[in-house]
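In: Dropping a prediction and its sequence here:
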Amino acid sequence: MADDDEDDRLLAREALAQSLALAAELRFVNDGVELMQYLRREPPFADAAATPRPGVILLDLNMPRMDGREALQALKADPELRRIPVVVMSTSQADEDIVRSYDLGAASFITKPVTFEGLVEVMRGFGTYWTEVVGLPADE
């Protein structure tokens, strides 16, 4: 999950823990720069054993340094990374953000719920869909 808001990261971790019966590992980066460093296994994420490729990425749009739009564009332009599904999860409900996210290659766009209970429900649906329904490419 790439999100610069510490509270959102903590709530997402807790919501995921409450919503999934299976063990799903959630790792965090603070912005698009760290996301790309993590995915490309660049310092400080150079240890491949400690930085497994994600099956899916949760991406906030509004982050410092490199925002979610820029990160999504960079990720989808990289032949080694473009198959990783990206789910944009943002407070934005703007049609412009939704359309642009899909145009840049997002697999889904989720508006962040305003309540913790809503977030638990979203994470339950997210977890079920991405771990039980769809087929994902294996880490290469």
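Out: Here it is on my side, so go on.
In: Going by C-alpha atoms from here, please, whenever you check contacts or count neighbours.
Out: Fine.
In: center of the chain - which residue?
Out: For the chain, the residue nearest the mean C-alpha position is residue 58 (1.4 Å; Cα atoms, centre = their mean).
In: here's the one I want to compare it with:
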Amino acid sequence: MSGQDGPDPVDILLVEDNPGDVRLTREAFKDGSIANNLHVVEDGVDALEFCHQRGDYVDAPRPAIILLDLNLPRKNGEEVLEEIRNDSNLQTIPVIVLTSSDAHDDVVRSYELCANAYLRKPVDPDGFIDAIRSLEEFWLSVVRLP
């Protein structure tokens, strides 16, 4: 327990290269009811470095949940998801694909790679914030994380 009355903050890794989406996600989590530490990396290589606690991320916490965009530089979201799911030390971390893609093939491929959920980003900023808050409520209040 922390010095607060509630549980320790949850560490969330957001893998997102769009600064606007990062800002909206921060806003949604900041105003939410669950204490959290939102960590942001901008590409797939840094996401894996963070998860493996290598390089610049040697002191990074193990994320309780990963929000993963599919369209990323250096290593795309599918490659990141596949590597996480093939690593026995990381495979239990819930990964929610959070992307602008509504392509059927992306949805199917994400679930084939064992994504825990696929959430299409609403275009409207208020809708985006509402989606993040719903995600927060479900994944951090209802679901019991490993």
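Out: Thanks, I have the structure now. No experiment lies behind these values; they were computed from the predicted model shown.
In: What does the superposition give as a TM-score?
Out: Comparing the chains after superposition, counting by TM-score structural alignment, normalised by the length of structure 1, produces a TM-score of 0.92; 133 aligned residues with a Cα RMSD of 0.9 Å.
In: I'd like to know how far the residue mapped onto the residue nearest to the centre of structure 1 from structure 2 sits from residue 17 of structure 2.
Out: Aligned against structure 2 by TM-score structural alignment, residue 58 of structure 1 finds its counterpart in residue 67. In this structure, residue 67 of structure 2 and residue 17 of structure 2 are 12 Å apart, going by Cα to Cα, to the nearest Å.
In: sorry, back to before: check the mean deviation of the helix or strand hosting the residue nearest to the centre of structure 1 from structure 2.
Out: Per DSSP states H and E, residue 58 of structure 1 falls inside strand 57-59. Relative to the matching residues in structure 2, strand 57-59 of structure 1 has an average distance of 0.3 Å after the fit, by mean Cα distance after the TM-score superposition for structure 1.
In: and the nearest residue to residue 102 of structure 1 once chain neighbours are set aside, what is it in contact with?
Out: If you skip the residues right next to it in sequence, residue 102 of structure 1 has residue 108 as its closest partner in space, 7.3 Å away by Cα to Cα, 6 or more residues apart in numbering. Residues touching residue 108 of structure 1, when contacts are defined by Cα atoms under 8 Å, 6 or more residues apart in numbering, comprise 86-88, 102.
In: By neighbours, which of the residues you listed wins?
Out: The member of the contacts of residue 108 of structure 1 surrounded by the most neighbours (other Cα atoms under 10 Å) is residue 88, with 27 neighbours in all.
In: Pretty sure that residue sits against residue 58.
Out: Yes: Residue 88 of structure 1 sits in contact with residue 58 when judged by Cα atoms under 8 Å, with a separation of 5.8 Å.
In: which residue lines up with the residue nearest to residue 102 of structure 1 in structure 2?
Out: Aligned partner of residue 108 of structure 1 by TM-score structural alignment: residue 117.
In: What separation do you get for that match and residue 127 of structure 2?
Out: When distance is defined by Cα to Cα, residue 117 of structure 2 is 18 Å away from residue 127 of structure 2.
In: Structure 1: helices as residue ranges?
Out: With DSSP state H, the ranges of helices along structure 1 come out as 6-19, 32-39, 68-77, 95-103, 116-128.
In: got TSV for those, with distance to residue 46 of structure 1 too?
Out: Compiled in TSV, the helices of structure 1 are given as follows (distance: least, Cα to Cα, whole Å):
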stretch	distance to residue 46 of structure 1
helix 6-19	23
helix 32-39	8
helix 68-77	18
helix 95-103	28
helix 116-128	27
